[in-house]
Structures are given as C-alpha cells and as structure tokens.
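> Provide a 3D model corresponding to the input given below.
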Amino acid sequence: MSGWKAKRFWKAATVEACEGGFTVTLDGRAVKTPAKAALVLPTRAMAEAVAAEWQAQGEKVDPATMPVTRSTNAALDKVRPQQAEVAGLIAAYGETDLLCYRAERPAELVARQAAAWDGWLGWAAARLGARLSVTAGVLPVAQPPEALAALADRVAACDIWELAALHDLVGLTGSLVLGLAVAEGEIDAEEAWRLSRIDEDWQISQWGADEEAADLAALKKQALIHAARFWILRHTG
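Model prediction:
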C-alpha cells in the first residue's frame, strides 16, 4: 500500500484568519495535521504557501510536492511536543561544527577552508557571542562552555516554526554557525550550501563526480533552500 495516494476531493483551497493566526480550508473544511491537530499558522504568507500547494494538486495528492505543508506538520506534530529536546539537538551541533574541523593537508584545501570559514567563525564570535575553537584533523576539540551556552541560548529562543527550519539549515550543512547565519539573514541558502561543500567540491575537483552522490547532493541542496524559505515565511506577514 506504499504507493497509495489520497484523491483530491476539493475545488478550492483558501486562507482564513482564525484564533492564533491563519488556517487553510478545503471547500470550507479546515485542514488538520496528520496527528489531527488544528493547522494554525503564524503568518498569512505561510498559510498562503500551504494553500497554494493544496490548490496545485492534481487528481491524486502527492506529498512530495508539498514541502511547506510538510514543514508545518513537522512543526506542529513533531517539534511542538518536544520543543526543548529539539532545540537541544540543534544546539549540540555547536560542539562539532563543520567550520571548526580543518584538513591538515594538502595546502590548497587548507587555504580554501580558511578563506571560506574563518570569517564566519569571526561572525559567530561577534554576533552570537560564541568564539569557537578550531582544530586540524578529525579528533574532537572541546569548545568553550561559554560559547556553547551562547549558541544554546540563541537556539532556545526560537519558536516551533523557526526550529523546524533551523533543524534542516543546520543538519544539511553540518554547521550551527552557517544555519544561524542563514536565519539571521547574513547569508542565503545557496551560499551556505557552497560553504558547507568545500571538502566535497575539493574531492570532486581531484577525482571527479559520482553520479549517485551528485543526485543526493542536489536533493539536499533543494531541502536547504526550502528550509531557508520556510524561515522567511515565518517572518513574512
């Protein structure tokens, strides 16, 4: 039954104001999450994006074409019941942030990493109050407790919608610093993706691309772009 898809039963998906924000209705019937929670969204822009996905469905509903709807469901059904735990998982990336782990050689890769990442670690220190330590090689480096605390405080200040977006911004780049930089509007998703791929792009330049890995990377990049869009929808009236 894995190939089963629900059939479209509505003519019009519309946005309506409701207590606590906005909702989406299908011919007047309010959409609910998979866990049967009320789909109450924080901004009209987010609700309009969800409505547009429902309106665009054909005869059969294809969840793969509804990324904003999936993210709103995740925020309500998965993040909301365990908000503190999700924030903690995201903040933990600060302990092993991609930008802190550098190659020992070759010299060209070492230089590329420094040129791409040093400035963002400086930004984290100045903007977030988190001065992280850098190491060469794969052995873990202990980060200053005050830096980790500052990052954890920043993540904990996020609401469920922001956490749903930040979860992917951080997880897909491997960097809490880059994820927060996108969230703060300092960098766009395309550039964050490029910065997170310094090592992989170096390997490709030396040995060539693997088609399967390239396909997977393309999917991850699109997911990152969506996460950045979802963050923006949260902050667009």
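> CA only for contacts and neighbour counts going forward, please
Will do.
> ranges for the strands of this protein?
13-18, 21-26, 29-30, 101-102, 135-136 (DSSP state E).
> ok, which of the ones you listed comes nearest Arg80?
strand 21-26 (16.0 Å; Cα to Cα).
> for the closest one, packing partners?
strand 13-18, helix 44-55 (3 or more Cα pairs under 8 Å, 6 or more residues apart in numbering; DSSP states H and E).
> what does that strand contact?
By Cα atoms under 8 Å, 6 or more residues apart in numbering, the surrounding residues in contact with strand 21-26 are 10-17, 30-31, 39-44, 47-48, 50-51.
> for stretch 201-212, buried residues please.
In terms of neighbour count (16 or more other Cα atoms under 10 Å), stretch 201-212 has no buried residues at all.
> look at it and report the distance between its end residues.
End-to-end distance of stretch 201-212 (Cα to Cα, to the nearest Å): 15 Å.
> all helices for the protein, in order.
Counting by DSSP state H, the chain has these helices, from start to end: 44-55, 67-74, 83-91, 107-128, 145-156, 160-173, 176-183, 189-196, 198-207, 211-234.
> quick one, which of those helices is packed in tightest?
Most buried of the helices of the chain by mean neighbour count (mean count of other Cα atoms under 10 Å) is helix 176-183; its value is a mean of 25.
> pull the contacting residues for the nearest residue to Ala183 once chain neighbours are set aside.
Distances taken as Cα to Cα, 6 or more residues apart in numbering place Trp231 nearest to Ala183, at 6.8 Å, with adjacent residues excluded. Trp231 makes contact with Trp161, Glu162, Ala165, Leu166, Ala183 under the criterion Cα under 8 Å, 6+ apart.
> doesn't Arg234 make contact with the first one?
Right, the one you point to is Trp161. Yes. At 6.6 Å, Trp161 counts as touching Arg234 under the criterion of Cα atoms under 8 Å.
> list the buried residues in stretch 24-44.
Neighbour-count burial for stretch 24-44 flags Val24, Thr25, Leu26, Ala30, Val31, Thr33, Leu39, Val40, Leu41, Pro42, Thr43, Arg44 (criterion: 16+ other Cα under 10 Å).
> for the comparison step, fold the sequence that follows:
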Amino acid sequence: MRDQLEEAGKHRDDGYGRAQHHVKNQLPKRFYHQTGVSPVDGGFSVTLDGRSTRTPDKKIPVVVPYADIATHMADEWAAQHEFIDPATMPMVRLINSALESGEDLVPAFRDEVIKFAGNDLLLYRADYPSELVAEQETHWDTALVRVARHFGVSFQPTVGVMHQEQPATTLARLTDVLSHESLLVMTALVSITGLSGSGILAIGLWHKLFTPDEVWTAAHVDEDFQNRQWGVDEEAAERRRLRRVEFDTAVKVLDTLRN
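Reported below is the predicted structural model:
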C-alpha cells in the first residue's frame, strides 16, 4: 500500500492535477487590500484600494446604476484570496460582459431571447414515458398559459423534436415586450435564457409571472426525471449547482432593476 501511495504521489501533478496547478498559476495574484463602493457620475463604482475598477478587455470604467449591484460586486472582490478567480465572481463577470457589449448589442440580445422563445424548451414534448409526459404538462403547460394570458398570445407545442413554427404575432408581441429594456436587463435575460433553455421562462420571470424557483424547476423537468430513474451524476450535479449560482446572480440584477 505504501508503495502505491508513493507512486501516486510522484504523479500527483499528472493529468487533472497538473491542469489545475497550471490554471492556478495563470490566475492573477490579489493585488489589493480593501474593497469599497463609491458614488460617481451615472451611478456607483467598485473600488480596490480606492481606485475604480475597469472591465478586463476594453478597460471600460465599471459604473452601475444601483448601490446594491456595486456592493455585490465589491463583496466578490473582497472574497478573493491569494489569487483572483473570475469563476467565483459571477456578478462581476455579468456586469463586465454587459458593459463591454455596450448598448449597440441590445437588439442582438433581444433577438437571442426571441429566437429561444420561438424554439423553446417548453414547446417540445415527450410522448413517453407517461410519468415524464405528466411532469412536462404540469410545469410547462402552466407556464405557457400564464404567459399567453398575460401578453395575449398563443403557442403551439408539439410532440417530438421536429421544428414547429410559432405564430408570427406571438413572436412580434414578445419582441415588442422587450423593445425598451435596458442593457443590464437584456444581459440578465440572455443569461437566464441560456441557463434555462427558455426565452419564455426568462420573459415571464422578468414580468413576475413566475418565481425563480418555478423557472428553475421547469427548466430541469427532463433532467430531474432522468435523475429519479438512474440516479444523480456527481459531476452533472456540480455543474448544475454552478449554473444555479449564475442564474441567481442574473435574478439579483433583475430584482434590483425592477425595484
């Protein structure tokens, strides 16, 4: 046994371990002692040792309209240890992404959400097994009815994976619903759409037709059914946990902007 442990120790930096060590060496070291939030023209800025932060690529000053968002970002900066790991800073990454995208990309973000809504997770149903069919009907029909009634639109779900065209009037109406939303709102909605696989759920969440937990549950009906049948894969569960952190971060942005 001791020989095996010693041999394993010789190779502890091979493969995954070596990759993790390499990644750690590539992360920048923490260079600041204190974080803070300062009021500036146009909103609030996160400060590191009194200096305002900038986005990583375009070096745009990070200014957000509300102190709550800036405080959340400052907390993420404060939580860094020896190295700065962007993977542990979802709010910072989301806001930096929005600022570097800029207002010019708002129409593209809107189109992306509508593209999902026209080919949405909620619209493509299983025909077996009966337990999965019932789960989809329970969560997805409820969501579609709420959105349809609220916005005066209709949807055409289908069984299987063949593309089903949605009414042009429905997509036009949903486009109009998003036509005046801000850069931060659309950035958060694109994030939620990608994480849930549903533009319909994202739009409904923004308009308070669903709670975040309802959206998350509806987005994972198929996965949860498979988990009940075959058990939970640990790696998949960890990926889902990290996605939920990203999801909750985008929800935090929407809640702040809404309130």
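> what's the TM-score once they're superposed?
The TM-score (TM-score structural alignment, normalised by the length of structure 1) is 0.91; 236 aligned residues with a Cα RMSD of 1.9 Å.
> any idea what Ala116 of structure 1 aligns with in structure 2?
Aligned against structure 2 by TM-score structural alignment, Ala116 of structure 1 finds its counterpart in His139.
> same question for Trp10 of structure 1.
Looks like Trp10 of structure 1 aligns to Tyr32 there (TM-score structural alignment).
> check contacts around that match.
Per Cα under 8 Å, 6+ apart, neighbours of Tyr32 of structure 2: Leu48, Asp49.
> what's the match for Tyr93 of structure 1 in structure 2?
Tyr93 of structure 1 maps onto Phe116 in structure 2, by TM-score structural alignment.
> just checking, its match touches Thr193?
Yes. Contact criterion Cα under 8 Å: Phe116 of structure 2 and Thr193 qualify, at 7.4 Å.
> common neighbours of those two, please.
Gly199.
> and Val138 of structure 1, what pairs with it in structure 2?
Using TM-score structural alignment, Val138 of structure 1 pairs with Val161 in structure 2.
> separation between the nearest residue to that match once chain neighbours are set aside and Leu205 of structure 2?
Nearest residue to Val161 of structure 2, sequence neighbours excluded (Cα to Cα, 6+ apart): Tyr124, at 6.2 Å. Distance of Tyr124 of structure 2 to Leu205 of structure 2, computed by Cα to Cα: 20 Å.
> likewise for Phe83 of structure 2?
35 Å.
> same question, His22 of structure 2
His22 of structure 2 is 40 Å from Leu205 of structure 2, by Cα to Cα.
> try Ala70 of structure 2
For Ala70 of structure 2, the distance to Leu205 of structure 2 - Cα to Cα - is 23 Å.
> surely Ala150 of structure 1 meets Arg131?
No. Applying Cα under 8 Å as the test, Ala150 of structure 1 and Arg131 come out as separate, 9.4 Å apart.
> counterpart of the residue nearest to Ala183 of structure 1 in structure 2?
Counting by TM-score structural alignment, Trp231 of structure 1 corresponds to Leu254 in structure 2.
> whatever residue of structure 2 lines up with Cys158 of structure 1 - how many residues pack around it?
Here Cys158 of structure 1 is matched to Glu181 in structure 2, going by TM-score structural alignment. If you count neighbours by other Cα atoms under 10 Å, Glu181 of structure 2 ends up with 14.
> so how many other residues sit close to Leu121 of structure 2?
19.
> ugh, wrong one, Glu59 of structure 1
Glu59 of structure 1: 12 neighbours (other Cα under 10 Å).
> then Ala56 of structure 1?
Count around Ala56 of structure 1 with other Cα under 10 Å applied: 14.
> what's the counterpart of it in structure 2?
In structure 2, Ala56 of structure 1 lands on Ala79 (TM-score structural alignment).
> what of Leu178 of structure 1?
By TM-score structural alignment, Leu178 of structure 1 lines up with Leu201.
> show me what contacts its match?
Counting by Cα under 8 Å, 6+ apart, Leu201 of structure 2 has contacts Ala143, Thr193, Phe210, Val215.
> quick one on the thing from earlier: measure the match of Trp231 of structure 1 to Arg18 of structure 2 for me?
39 Å.
> what's the answer for Thr158 of structure 2, then?
47 Å.
> kindly report the same for Pro86 of structure 2.
20 Å.
> now do Thr71 of structure 2
Counting by Cα to Cα, the gap from Thr71 of structure 2 to Arg18 of structure 2 is 35 Å.
> trace Val190 of structure 2 over to structure 1, please.
That one, Val190 of structure 2, aligns with His167 by TM-score structural alignment.
> quick check: closest non-adjacent residue to its match.
Leaving aside its sequence neighbours, His167 of structure 1 sits nearest to Ile90 (Cα to Cα, 6+ apart; 6.1 Å).
> so what's the one you found up against?
Val155, Leu166, His167, Val170, Gly171, Leu176.
> same question, Ala136 of structure 1
Contacts of Ala136 of structure 1 by Cα under 8 Å, 6+ apart are Tyr101, Arg102, Ala103, Glu104.
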